[in-house]
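Undergrad: Generate a structure from the sequence data that follows.
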Amino acid sequence: MSTAIPPLDLAWLLMETPGGTTHVGALMLFQKPPRRRTLVSEVVADYRSRRPRPPFTYVPELLGAGMPHFRDVQTWDPHYHVQHLSLPAGSSYDDLLHLVADLHEPMLDRNRPLWRCWIIDGVPGRRFAIYTKTHHSIIDGVSGLKRLYDGLSLSPDDAIPAPAFALPGPPPSSTAPPPALRRLSDAVHGVLTQVGAVNQISRGAVRKALSAALGAHVEGSLPFVAGRAPTNAPLQQARGFATLSLPLEEMHRIAHHHGATLNDVAAAVIDHGLHAYLRETDQAYAHELIAMCPVSLRGDGDITVGTKVSAMFVRLGQPEATMTDRLHQVAHSVATAKKELGALSTDAAMTYAVALVALAGAGASTHLDRVGRPACNLVISNVPGSNDTRYLNGAALTGIFPVSALAAAIGLNMTLSSYCGHMDFGFVANSAAIGDVPALAEHTRQAYGQLQHAASRAVQNTV
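TA: Alright, predicted model coming up:
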């Protein structure tokens, strides 16, 4: 059995290099209950006994007869795909972060199903962790995180549920192929739709690029307008990883106080923290950074295979702005870009994403990205989370931190997701650009502290 690879998912496969990998992942932390010494080994044995289900049985076939497709394989190696590790006695949480960074570095084997997971014991504080990685061509952040949650229980008393890789996939849309005339009609409609979408996008993109080249201040979504920041150093295989958790309700209150959104607050503190980190490491960047912010195109209940996403390219705050001013600048930029993207049809938004990924991939493969303008300086993404406590074999999930992809000369990705009253950030960086990712996370925490202080003073002044 084979499945055609959609254009955007094919782009993730074609643009991948050893330094620019396109798999995504997550680090889940669990708190062990008392007197459960065999808890972790029970999870390992159970996971290895499960049979993967599509798309976790897919192997890509890009060359040979026919169009690129996924081949559905019926065999798998449970000891390869589900690995059991343990940190040495006396290890720290930073040791876990270094391990996850090392595991995240290499490409997935294209001759096997495109996923792996590691169950890691010995995490300080009577905890264990699960780190997973899956190729972006078979899953995106929204559908991937939903599967991880679906593979956990809402009760500490339940046994071990089927993990993400063994959950049923979406039902097939049709059991019989459409008639030849219908296939021809659909193909023609698809081509006309893509041509219309490209026409809808291209005029504005060309205008912005020319205006930026002439030094004008342009607004809206701004791909390939960014200057070359330290985060755009050529990608190497080495990765750095760090985590951060911030209080969710307080972030909402601060956002509401400033007429902003939760995403605006997250982007502003990341931006402020990154500028502070670059100044501290003698890499100060004297311009506004531009962040790519992925936007999910999935409707409620959509669990189909592959990637359904578009993107906004948002101008962030001025380098020396105060934390409050930066939040207002970011909120304005996000609102402008969101309005522009919202004017596109769904087909145009998907085509926009395919075209941008293809251009960025072409620039990386030809090294033109080292002399031209990069697509952006960093990626900031918010993936929907859960308000309900989840469990695995009686162990409570205490945090879930995205571990995202780096590609196309974009050497910094911060993806966040909410869980049980806190916002969990996962920082992934090209070590050639950001040598101390935990320090960057700490600067981001300090930026949030400045925003907290400013909000508190504003409340006191109104009393």
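
Undergrad: Could you use CA atoms for every contact and neighbour count after this?
TA: Will do.

Undergrad: Mind listing residues that contact the strand or helix carrying Trp12?
TA: Under the criterion of DSSP states H and E, Trp12 resides in helix 7-14. By C-alpha atoms under 8 Å, 6 or more residues apart in numbering, the residues outside helix 7-14 that reach it are 22, 68, 136-138, 306-307, 353-354, 357-358, 361.

Undergrad: Dump these into JSON lines; add secondary structure and distance to Leu392 as well.
TA: Output for those, formatted as JSON lines (DSSP: H, G, I helix; E, B strand; the rest coil; distance: C-alpha to C-alpha, whole Å):
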{"residue": "Thr22", "secondary structure": "coil", "distance to Leu392": "28"}
{"residue": "Pro68", "secondary structure": "coil", "distance to Leu392": "38"}
{"residue": "His136", "secondary structure": "coil", "distance to Leu392": "25"}
{"residue": "Ser137", "secondary structure": "coil", "distance to Leu392": "27"}
{"residue": "Ile138", "secondary structure": "coil", "distance to Leu392": "25"}
{"residue": "Gly306", "secondary structure": "coil", "distance to Leu392": "26"}
{"residue": "Thr307", "secondary structure": "coil", "distance to Leu392": "27"}
{"residue": "Ala353", "secondary structure": "helix", "distance to Leu392": "36"}
{"residue": "Val354", "secondary structure": "helix", "distance to Leu392": "37"}
{"residue": "Val357", "secondary structure": "helix", "distance to Leu392": "36"}
{"residue": "Ala358", "secondary structure": "helix", "distance to Leu392": "39"}
{"residue": "Gly361", "secondary structure": "helix", "distance to Leu392": "39"}
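
Undergrad: Would you do the same for the sequence below? I want to compare the two.
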Amino acid sequence: MVEKRRYLSLADNGFLITETEDSPKHIAGLLIFEKPKDADPDVVENLYKKWVTVDTVYPPYNLKLNASNPLTPYWTEDEDFKASNHLEFFTMPEGSTREALYKKVSDLHEPLTDQSIPLWRCYLIDGIGKDRFALYFRIHHCMMDGISGGKITEQSLATNVKDLDRPPFWAMEDNLYNRKSSRAKPKLLGRLINAATTNAKTAYGLSRISTQLCLEAVGLTTNAISLPFTSSKSALTGPVNNQRAFTTASLPMARVNHLQKIARNTLNHIALTCLDGALHRYLEHIGRPLEEPLTITMPVSLRREDAKVGGNQIGLVATKLAPQTDDPIIRLREIGVSLQNIRNQIDTSPASSIQAFSLVTNGVSQLVESASASQFVPPLSHTIVSNVPGPKKTLYVEGARLLEWYPVSTLGPGHRLNVTMFSYDGQLHFGLIAASAYLPDLNVLGDYIYDAFEELEAVVQSPDMGASLLAEKRKPKAVA
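TA: This next block holds a predicted model:
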């Protein structure tokens, strides 16, 4: 029987090439559930015992990596798949806090994924309160991006509390990964024409972006996509070890949506305004303040609506946030302009050129990190921030209601922090993962995000647009 091979794209393979023991490249989700009423005390362990016997599996969960040639790795189907190789159940010690759960997630997120079996792991975690349990699921980034992961996970959960007969996610034959694209496959001539057209568009797009960046480098223009490798060094940038810290923050979507309407801005504008203010305050908290605008790398989806789910179809572009200010209105305005400009620039550039630009800039960043030359080369940006749209409806597993859904991402070359936002069932959830040896007290940053939101909300909704609030804040503090 001829072995069926599915070769990885260059973008997918990039997450394998850049992976090290200090910087694993898997992404994950932390899902927190409410146990069904009158549930058996061992309901979570029983769920594990039920799932661990299910060895029926469908792609992508049965795909095993063959990277004998690292330049042309490919997937093959695992003929000896065992659910027990991928599942684990444990109970947190009695009296464990939410912080203890986050510490456990940090520990689970640190080691490399075993490449001798399909590249995913699932942990069922009991003991986080009397009526709560968690599911932590991680998968290697070379298999899919966060948008694909969110969509496939959503499909595996039930929308009805009484739906108790769904198979576990790896045993769902009709998952989104295996659905055929609605586009007809072109014939040979069509494929040749498409390839030539794509190459021409990529070359045009890259030359256009390069020209704009060259003009910016000599001060003749300012672009939405920031000039790479011009950010200042900070506590957020530099080499890392394999120790991680994880924490979260959440904002109520009803209040976020109301604020959007009043301020006439998007969710991204509101969220990044809060994050920008919180990051500056956090850097002051750890004694490493930054007096210039933060530069963030943002993953942007390049996937067409009718494209197949799976793999990585994202571009990575850097943009500056707001100049240092204590006025949330100014911060919101500056960030709104930056994001609108970058959206326009991306929409007018071929997707292939954005992806090619991303591969080049992140490849250079990885070479700098691998050569331990970060002390000589400015960082690509200060941090990575992404926003993944999630389901608005309530979801369930075996009658247990999903209450919270937090993303747990990976660190990019030269970055010590990744912030990923995910909207679910009336909440905007932030998942923050960081190199704990360099960024202490990460939970404080989560608190600062909510504080920044409340401040922005108060300023926008006040009759004088926050003038009196800011005046009070700026009063010199009395010396005791």
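
Undergrad: thinking again about what came up before, what range in the second structure matches the helix holding Trp12 of the first structure?
TA: Counting by TM-score structural alignment, helix 7-14 of the first structure falls onto residues 10-17 of the second structure.

Undergrad: Roughly how far does Tyr424 of the second structure sit from Tyr58 of the second structure?
TA: 26 Å (C-alpha to C-alpha, to the nearest Å).

Undergrad: any idea where the strands of the stretch 201-350 of the first structure begin and end?
TA: For the stretch 201-350 of the first structure, the strands defined by DSSP state E, counting those that start in this stretch cover 239-247, 290-296, 309-315.

Undergrad: quick check: the first one aligns to which part of the second structure?
TA: Think strand 239-247 of the first structure. Matched against the second structure by TM-score structural alignment, strand 239-247 of the first structure falls on residues 244-252.

Undergrad: Check which residues of that stretch are buried.
TA: 244-251 (16 or more other C-alpha atoms under 10 Å).

Undergrad: Would you mind giving those as TSV with distance to Pro323 of the second structure added?
TA: Output for those, formatted as TSV (distance: C-alpha to C-alpha, whole Å):
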residue	distance to Pro323 of the second structure
Arg244	29
Ala245	28
Phe246	27
Thr247	26
Thr248	25
Ala249	24
Ser250	25
Leu251	24
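
Undergrad: Mind telling me the two of the contacts of helix 7-14 of the first structure farthest from one another?
TA: Farthest apart among the contacts of helix 7-14 of the first structure by C-alpha to C-alpha are Pro68 and Ala353. That separation is 19.3 Å.

Undergrad: Relative to Ile130 of the first structure, which of the strands of the stretch 201-350 of the first structure is closest?
TA: Ranking the strands of the stretch 201-350 of the first structure by proximity to Ile130 of the first structure (C-alpha to C-alpha) places strand 239-247 first, at 14.6 Å.

Undergrad: Please list the outside residues in contact with that closest one.
TA: Outside of strand 239-247 of the first structure, the residues within contact range by C-alpha under 8 Å, 6+ apart are 97-98, 100-102, 104-105, 401, 403, 421-431, 434-438, 441-442, 445.

Undergrad: if we go to 7 Å?
TA: Contacts with strand 239-247 of the first structure, where a contact means C-alpha atoms under 7 Å, 6 or more residues apart in numbering, come from 97-98, 101-102, 105, 401, 421-431, 437-438, 441.

Undergrad: what's the answer for stretch 75-86 of the second structure, then?
TA: 4-7, 52-55, 62-66, 120-122.

Undergrad: cool, and stretch 24-42 of the first structure?
TA: Contacts for stretch 24-42 of the first structure (C-alpha under 7 Å, 6+ apart): 121, 126-136, 393-405.

Undergrad: From the contacts of stretch 75-86 of the second structure, list just the buried residues.
TA: Neighbour counting with 16+ other C-alpha under 10 Å marks 52, 54, 62-66, 120-122 as buried within the contacts of stretch 75-86 of the second structure.

Undergrad: average gap between the helix holding Trp12 of the first structure and the second structure?
TA: Helix 7-14 of the first structure, aligned to the second structure and superposed, deviates on average by 0.8 Å (mean C-alpha distance after the TM-score superposition for the first structure).

Undergrad: For that helix, buried residues please.
TA: Quick answer for helix 7-14 of the first structure (16+ other C-alpha under 10 Å): 7-13.
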